[in-house]
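Peer 1: I'd like to go over a predicted model; first the sequence, then the structure.
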Amino acid sequence: MRPSMPDSARRSLPHAFDFEGDGERAHHWLESAYGTTLRLRGRTGTVRHRRTDHAAIAFDHLTIGARFEFGSDPMRGLVVVDVLSGDLEYTRDHVTDRGRDGDTVLVAGLDMPFRGRVDSCALRTTTFDVDAVGAAVQDLVPDHPRQRVSFSSYVPRSAVAGARWRATVDELATFFPGEESPLGRGEAARLLGHTLLDTFPNDVVGAGDPLQSGRDARDATPSTIRRAVRVIEERAHEDLSLADLALACRVTPRTLQYAFRRHLGCTPASYLRRVRLDLARQSLRDGSSSSVGDVAARFGFFNPGRFAADYRRLFDEYPKDTLARATR
């Protein structure tokens, strides 16, 4: 069993980087890192980039210190961007999506060129190679044309789906198995691929498909995790106990605890808390809650000091700071 890591600033950028530079060096580095040709307009400023590469899946932290526009040839895989700070915009297939801190955007579908702009951003990106996407498609719909997934939207299908995606990446980016555990690496890639397809609307997983097949109902498998995170998505606003979650997933509480520890390195309760913290932040950002106390109560945080401390550990700021920035 892997030890659980504290919730300390999981979405913050690391202090050391594999690359730091500007100008043409930064331009060439980004092209090499993401396997595409970028046509830049404007100065990149200082670029800092760190990658953790797990073959089929790669996690990146990236800061870009200026505003510039770009056009890109198609990438070899799929890239999901979680915006930590700043603003960005992507356009592909005549669809433009914009993101700011706390948002998640899918850069482009397979074999799809795109263009956009970034403005002094800090980003976390998750890159899937073609095989990882194809394996996820085949696992969910065996007779679907391999690797031919088409997305009808490039933003999460709901606020809770986005929060669930970010919580899953928080855990897997920290606990992704190493090369000494090829089975564990395969299961982690499989879980993340399924989460990708369940987050962004596409022609593989319909919006009404709950991904709750009867297989693996007895065991602590990725299928159990998929059922659990879907229940969390649907009922994050409720008083959802471990027993309630286990019952909805048709497993025992002990099996559910083991499944989360095995595949995500955390407990169901800590995962649910992280999703609720993400939703609280979205509510503070978009003005749907008028005070920190209101948003805390809305998402089941009844100890103001604990809520503020947990929020700061995850987002590097207090809830009152997020609210103040949104009301300027």
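Peer 2: Received it, and whenever you're ready, just let me know what you need. All of these numbers come straight from a predicted model, not from anything done at the bench.
Peer 1: rest of the way, CA atoms for contacts and neighbours
Peer 2: Fine.
Peer 1: isn't Glu233 right next to Val160, touching?
Peer 2: Yes. With contact defined as CA atoms under 8 Å, Glu233 and Val160 form a contacting pair (5.5 Å).
Peer 1: what about the strands in the stretch 51-200 of the chain?
Peer 2: Ranges of strands in the stretch 51-200 of the chain, per DSSP state E, counting those that start in this stretch, are 57-64, 67-72, 78-92, 95-100, 104-106, 114-128.
Peer 1: dropping in the other structure now:
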Amino acid sequence: MTETPIHSFVTNDVDESIAIGSRLFNDHRVRPVHAHAAFSYSLTAARVGTIAFGRLRYGCEVSVDVAGTEDSYAVSVPSTGTIRFHGRGADAESTPELATIGGPVDRVSLSGWAADDESLAMIWFNRRALEADLGRLLGIDAPALIAFPRLLDLRDGRGAEWYAYATTMIDSVGRSGALAVNPLLASQVSSILSTGLLLAAEHQYRSALDAPPAPQAPATVRRAMHFIEDNVREPITVPDIAASVGSSVRALNRGFKEHLGTSPLAYLTRVRMEGAHRELLSGAPEDTSVSQIATSWGFYHFGRFAARYRELHGISPSEALRSSNPRR
């Protein structure tokens, strides 16, 4: 398995910091506001699937000019203080409670980082992938440019929920064995942050996302079930399942609820759990382990897997493996 590369850099050289940040995020220029300030740049970030996220610091007050780009959306949140943005013909101030959303062809200037411990959390989205995700949610072709507002309120509601997920993933970068940067979870991590942003922020498609979906035909649900069963060991997501049957995510969720009394994700988890159960009962303890079997079926949080397994079968996964028939 190829590990997700973690980008971790520290430099006191302004030009080097520009080269590093431009490679991972967007082209930009940096200038310390005060000539003799102690410039100290650090960046820890990762690319996971179609997104990138991390934290950067400058160590002193700087002015940053970000070039316009056709291929990305980005969310920025300072850890403390205020970052001032100018773009789209208007000024805005980002704080720990108000994230700034930048879009394609969005040339902006920003300044701040007066304290050496101030950092900026950044989540970068590939434009085509985010717009394709929106299309799959709505069951339409990839839509045109998403008109996000300049600011996203993180104080409560969906904005706060989304940023809680994002913060967990950003803070895991650089931590050994972190699930958020595990390649097997790349599509799920991308989906959580992308779909969450689409549901948390206001834009021209938000009312369509919030509207009740049309009923889903039983035949479509059956095809989705077959797709899940045929691909259960693959790192598939609910958008993948919906796309395989030509449905929107919302319509498929409603169809599963109406005809099966469950959700596509719950059904996928159930099929995986059944597969893990069969393998535990047929496996040999000297040849495999509970963690190997759980991971092979898409379960990476072993404590939750064990608790759910005991709830379903009345014994622990390790007990099931030990009770398996030895090879003859």
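Peer 2: Alright, I've got the coordinates. Keep in mind that this is a model prediction, so the values were computed, not measured.
Peer 1: any idea which of the strands of the stretch 51-200 of the first structure is most buried?
Peer 2: Highest mean neighbour count among the strands of the stretch 51-200 of the first structure (mean count of other CA atoms under 10 Å): strand 104-106, with a mean of 24.
Peer 1: same for that one, what does it pack against?
Peer 2: Contact here means 3 or more CA pairs under 8 Å, 6 or more residues apart in numbering; DSSP states H and E; on that basis strand 104-106 of the first structure packs against strand 78-92, strand 95-100.
Peer 1: Gly261 of the second structure - how many residues pack around it?
Peer 2: 10 (other CA atoms under 10 Å).
Peer 1: swap in the one 10 residues further on?
Peer 2: Neighbour count of Val271 of the second structure, defined by other CA under 10 Å: 18.
Peer 1: Give the buried residues for whichever helix or strand it is part of.
Peer 2: Under the criterion of DSSP states H and E, Val271 of the second structure resides in helix 264-282. Buried residues in helix 264-282 of the second structure, counted by 16 or more other CA atoms under 10 Å: 264-265, 267-269, 271-273, 275-277, 279-282.
Peer 1: Closest to Tyr41 of the second structure out of these?
Peer 2: Leu265 (41.5 Å; CA to CA).
Peer 1: ok, now which ones touch the nearest residue to the closest one once chain neighbours are set aside?
Peer 2: Among residues not flanking Leu265 of the second structure along the chain, Val238 sits closest, at 6.3 Å (CA to CA, 6 or more residues apart in numbering). Neighbouring residues of Val238 of the second structure by CA atoms under 8 Å, 6 or more residues apart in numbering: 249, 264-265.
Peer 1: Which member of those residues is positioned nearest Gly68 of the second structure?
Peer 2: For those, the closest approach to Gly68 of the second structure (CA to CA) belongs to Val249, at 32.0 Å.
Peer 1: where's the spatially closest residue to the closest one that is not a sequence neighbour relative to Val238 of the second structure, distance?
Peer 2: Leaving aside its chain neighbours, Val249 of the second structure sits nearest to Leu137 (4.9 Å; criterion: CA to CA, 6+ apart). Distance of Leu137 of the second structure to Val238 of the second structure, given as CA to CA, to the nearest Å: 10 Å.
Peer 1: got any residues that touch both of the two?
Peer 2: The contact sets of Leu137 of the second structure and Val238 overlap at Val249 (CA under 8 Å, 6+ apart).
Peer 1: Can I get the contacts of Val238 of the second structure in JSON lines including distance to Phe227 of the second structure?
Peer 2: Shown next, in JSON lines, are the contacts of Val238 of the second structure (distance: CA to CA, whole Å):
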{"residue": "Val249", "distance to Phe227 of the second structure": "14"}
{"residue": "Pro264", "distance to Phe227 of the second structure": "11"}
{"residue": "Leu265", "distance to Phe227 of the second structure": "13"}
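Peer 1: Can you mark which positions in stretch 12-29 of the second structure are buried?
Peer 2: For stretch 12-29 of the second structure, a neighbour-count test (16+ other CA under 10 Å) marks 14, 17-18, 20-21, 25-29 as buried.
Peer 1: Which of those sits closest to Tyr41 of the second structure?
Peer 2: Nearest to Tyr41 of the second structure out of these is Ser17 (CA to CA; 6.4 Å).
Peer 1: My guess is the closest one contacts Thr11. True?
Peer 2: Yes. Using CA under 8 Å, Ser17 of the second structure is in contact with Thr11, at 6.6 Å.
Peer 1: which part of the second structure lines up with stretch 123-131 of the first structure?
Peer 2: Mapping stretch 123-131 of the first structure onto the second structure (TM-score structural alignment) gives residues 120-128.
Peer 1: Not counting sequence-adjacent ones, nearest residue to Ser94 of the second structure?
Peer 2: Ile83 (5.2 Å).
Peer 1: Show me what the one you found aligns to in the first structure.
Peer 2: By TM-score structural alignment, Ile83 of the second structure lines up with Leu88 in the first structure.
Peer 1: shouldn't that match be in contact with Thr96?
Peer 2: No. With contact defined as CA under 8 Å, Leu88 of the first structure does not reach Thr96; the gap is 10.5 Å.
Peer 1: Map Ala52 of the second structure across to the first structure for me.
Peer 2: Taking TM-score structural alignment, the alignment pairs Ala52 of the second structure with Ala58 from the first structure.
Peer 1: doesn't Ala132 make contact with its match?
Peer 2: No. Between Ala58 of the first structure and Ala132 there is no contact under CA under 8 Å: 10.9 Å.
Peer 1: Does Val10 of the second structure belong to a helix, a strand or coil?
Peer 2: What DSSP: H, G, I helix; E, B strand; the rest coil gives for Val10 of the second structure is strand.
Peer 1: ok, now which ones touch it?
Peer 2: When contacts are counted by CA under 8 Å, 6+ apart, Val10 of the second structure touches 40-43.
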